[in-house]
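A.B. asks: build me a model:
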Amino acid sequence: MPSQAGHTGFRYDVRTRSSEPAMSTHPPQPPRVSVALCVYNGEKHLREQLDTVLAQRGVDLEVIAVDDGSRDGSVALLREAAARDPRLQVHVNPENLGPLRSFERAMSLGGGEFVAPCDQDDRWHPDKLAQLLACIGDADLAYCDSEYIDDGGRPSGRGISSDLTMMSGREPMRFVFSNSVSGHALIVRRALFEAARPFPPGLFHDWWLAMCASARGGVAYLDEALVQFRRHDAAFSPLGKDAAQAPPSRNRVWLEERRALLRALAGSAFDRDGRAAAMLHALEQAEAGRGYGPLLRSVWQSRAAAPPWRGSTAINALRLQSRFIRKLRRARKEPPIAGPRFRL
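C.D. replies: As a prediction, this is how the structure comes out:
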């Protein structure tokens, strides 16, 4: 199938369209998508990102921009753009809320059936939202791959799928063990977003939404890079940093992440079979030195949720058991987690 370059440097397949006459002269109205754009001192790349968001095709678009106390020209830029395009609304937090609460607020302010979180420094393919809507089917969340670009916008030739195993389906424990869903690359049904509120403190909003969606309608993956994801030292997430170094307490951090994810899932309506609560208890027992047996059994009982590495389900479950034991042993030799409580 031939490919061509989009105006932002994307390469994408040309989709052929049917030549059959339409059954109606009034095509169905596309669903409304509320883009939730969070901004904090993002003036440098914000205009370029806004241009690609407002250029989305095939959707009924509204853009909810929430500024979280920027000290640069971000608010003025947003208001100038809103004066030109009524699809853009601008809100300014009365105080700095941080990324998690800002995204939750931005996602709550729209009226669309679907919600799409948006970072301040990326570029979107003009058909990103339309293709994700076509992909989502009966699922609650759909996401795509992303291509890495540097601070100057130059592609690296790699993408998120080069570094992560991209996952889908209806198994929430899979997203406890690992995560491949990035907020800048997803759309989610508003009904799922409302069911997932309030976002648990300390968790990334995209990771939490992926777990909740996989416990209900499921997660769908579109194997196309529809976002150019900018990596630079000022990025918030570790995935967005050019050269993120592993912390000296990385095994402690990994275990604390799992505890936080399990605790949030166990305390929600999405842990319908109690597996998250049981694994949380088993993990805490193992960390307290009371043996690995309950944890290994708990992982085995959730073997269908083991990350889809190479090999059979059983082999992947054994690898996951080994990972837990290795992390527990190494964590005992590491210093306490330094600084404020980690963010997933």
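
A.B. asks: every contact and neighbour count from this point should use C-alpha atoms.
C.D. replies: Fine.

A.B. asks: host element of R263?
C.D. replies: Here R263 is covered by helix 250-266, with elements defined by DSSP states H and E.

A.B. asks: and that helix, what does it pack onto?
C.D. replies: Identification of packing neighbours for helix 250-266 by 3 or more CA pairs under 8 Å, 6 or more residues apart in numbering; DSSP states H and E yields helix 174-177, helix 275-287, helix 313-331.

A.B. asks: now do 10 Å
C.D. replies: helix 174-177, helix 205-215, helix 275-287, helix 313-331 (3 or more CA pairs under 10 Å, 6 or more residues apart in numbering; DSSP states H and E).

A.B. asks: mind putting those helices into JSON lines with mean neighbour count and distance to P155?
C.D. replies: Below are the helices and strands packed on helix 250-266 laid out as JSON lines (neighbours: other CA atoms under 10 Å; distance: least, CA to CA, whole Å):
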{"stretch": "helix 174-177", "mean neighbour count": "22", "distance to P155": "28"}
{"stretch": "helix 205-215", "mean neighbour count": "25", "distance to P155": "24"}
{"stretch": "helix 275-287", "mean neighbour count": "19", "distance to P155": "39"}
{"stretch": "helix 313-331", "mean neighbour count": "17", "distance to P155": "33"}
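
A.B. asks: and those helices: which comes nearest L186?
C.D. replies: L186 sits nearest to helix 205-215 of all these, at 8.2 Å, using CA to CA.

A.B. asks: to compare with the earlier structure, here is another sequence to fold:
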Amino acid sequence: MAKQCIMFQENIEKRYKVSVAMAVYNGEHYLAEQLDSILCQLRYDDELVVSVDSSKDGTMDILERYASLDHRIKVYKNPYSPGVVHNFQNALEHTIGDIIFYSDQDDVWMNNKIEKVLECFDDKLVTVVIHDTSLVDENLNIISPSTFKLRGGVRTSVLGNYIRLSYIGCAMAFRAKYKSVVLPIPTIYRSHDWWTGLICTMGGGKMVAIKECLIYHRIHSLNVTPKTRPSVYYQIQTRWILLFNMLKRYRKRISIK
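C.D. replies: Purely as a prediction, here's the structure:
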């Protein structure tokens, strides 16, 4: 697998500098496997930016070992209050690439993911790309072959995603020129991906959904993704505040061509 990945990496046409923004917390069980699946697709001048919350396991040891052997890995401690949103925000702040990929700590990327996603950005109107995922258990056994089908399809419009989001953070990439509008991420939201996707697509941005599974998305007892469905009150309140914050940044968003 490693040899195949190296050959793939060398064959990627140099169109964009890629930044992968990863948030990590107590990730020692699956982190090395995920790092390997990403690094074998990155070119020499791409980067993997990792933000670490105050982990209490061997996460930092793994990251320090990898970073000592690979200049593309850049590790930063999260200076903000703990949590997924701030952890991703810290990683995002340190990226310098043209296209930014979000990444979880415990998935496995298929070895054509970056190539497939970058092809979509050759359309200059495309601002954000998502793709399908295969849900797997701890041992990579398939639970569901398609997240898109499990969710009843995918929406690409701003309004559709405002009402019911289709964005999957671990399966998302976007143009870095919108980073200044995305940041800072409002902390009321449970996720960074909903906010990022809406900011990138409002004002005429185009979203592409690749109907191909490009990662194995692990579901296990240590996931930090919220497991409970928020109350109706919370959902209504969140959408009002979301709309308010979107309108505040609308002028800045449409100024970016």
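
A.B. asks: and the corresponding residue of structure 2 for H232 of structure 1, how many neighbours does it have?
C.D. replies: By TM-score structural alignment, H232 of structure 1 lines up with H220 in structure 2. Using other CA atoms under 10 Å, H220 of structure 2 is surrounded by 12 other residues.

A.B. asks: who are the contact partners of H220 of structure 2?
C.D. replies: 106, 136-139 (CA atoms under 10 Å, 6 or more residues apart in numbering).

A.B. asks: show the buried residues in those residues.
C.D. replies: 106, 136, 138 (16 or more other CA atoms under 10 Å).

A.B. asks: filter these down to just the ones in helices.
C.D. replies: Assignment to helices by DSSP state H places none of those there.

A.B. asks: helix/strand/coil for I130 of structure 2?
C.D. replies: strand (DSSP: H, G, I helix; E, B strand; the rest coil).

A.B. asks: contacting residues for it?
C.D. replies: Taking CA under 10 Å, 6+ apart, one finds 101, 117, 120, 154, 156, 166-174, 197, 207-212, 214 in contact with I130 of structure 2.

A.B. asks: the helices and strands packed on helix 250-266 of structure 1: which one's closest to E104 of structure 1?
C.D. replies: Of those, nearest to E104 of structure 1 by CA to CA is helix 205-215, at 7.8 Å.

A.B. asks: helices or strands next to that closest one in the packing?
C.D. replies: Short answer (3+ CA pairs under 10 Å, 6+ apart): helix 205-215 of structure 1 packs on helix 98-109, strand 141-149, helix 174-177, strand 186-189, helix 190-196, strand 219-230, helix 250-266.

A.B. asks: what's that helix aligned against in structure 2?
C.D. replies: With TM-score structural alignment as the criterion, helix 205-215 of structure 1 aligns to 192-202.

A.B. asks: swap in stretch 254-264 of structure 1?
C.D. replies: Using TM-score structural alignment, stretch 254-264 of structure 1 pairs with 235-245 in structure 2.

A.B. asks: which residues sit against that stretch?
C.D. replies: 162-163, 185-186, 188-190, 194-195, 198-199, 229, 231-232, 246-248, 250.

A.B. asks: pull out the buried residues from it.
C.D. replies: L242.

A.B. asks: ditto for stretch 15-26 of structure 2
C.D. replies: Result for stretch 15-26 of structure 2 [16+ other CA under 10 Å]: buried residues 17-26.

A.B. asks: likewise stretch 80-97 of structure 2?
C.D. replies: For stretch 80-97 of structure 2, by 16+ other CA under 10 Å, it's 83-92, 94-97.

A.B. asks: returning to that earlier point: pick the one among the buried ones among the contacts of H220 of structure 2 closest to I62 of structure 2.
C.D. replies: D106 (13.3 Å).

A.B. asks: relative to N112 of structure 2, how far out is that closest one?
C.D. replies: 18 Å (CA to CA, to the nearest Å).

A.B. asks: what's the neighbour count on A173 of structure 2?
C.D. replies: 29.

A.B. asks: pretty sure it sits against E119.
C.D. replies: No. Counting by CA atoms under 10 Å, A173 of structure 2 does not reach E119; the two are 11.8 Å apart.

A.B. asks: which one of the buried ones among the contacts of H220 of structure 2 is nearest T225 of structure 2?
C.D. replies: D106 (11.6 Å).

A.B. asks: please, where are all the strands along the stretch 1-150 of structure 2?
C.D. replies: Using DSSP state E, counting those that start in this stretch, the strands found in the stretch 1-150 of structure 2 span residues 18-24, 47-52, 73-77, 99-103, 108-109, 126-136, 142-144.

A.B. asks: can I get these in JSON lines with distance to G203 of structure 2?
C.D. replies: Below are the strands of the stretch 1-150 of structure 2 laid out as JSON lines (distance: least, CA to CA, whole Å):
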{"stretch": "strand 18-24", "distance to G203 of structure 2": "24"}
{"stretch": "strand 47-52", "distance to G203 of structure 2": "29"}
{"stretch": "strand 73-77", "distance to G203 of structure 2": "33"}
{"stretch": "strand 99-103", "distance to G203 of structure 2": "19"}
{"stretch": "strand 108-109", "distance to G203 of structure 2": "31"}
{"stretch": "strand 126-136", "distance to G203 of structure 2": "11"}
{"stretch": "strand 142-144", "distance to G203 of structure 2": "34"}
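
A.B. asks: who's the closest spatial neighbour of whichever residue in structure 2 pairs up with G111 of structure 1, skipping the chain neighbours?
C.D. replies: When structure 2 is aligned by TM-score structural alignment, G111 of structure 1 is paired with I96. Spatial nearest neighbour of I96 of structure 2, chain neighbours left out: S19 (6.7 Å); criterion: CA to CA, 6 or more residues apart in numbering.

A.B. asks: residue in structure 1 paired with that neighbour?
C.D. replies: By TM-score structural alignment, S19 of structure 2 lines up with S34.

A.B. asks: what distance do you get for that match to A331 of structure 1?
C.D. replies: From S34 of structure 1 to A331 of structure 1 the distance is 42 Å (CA to CA).

A.B. asks: check G293 of structure 1 too.
C.D. replies: 18 Å.
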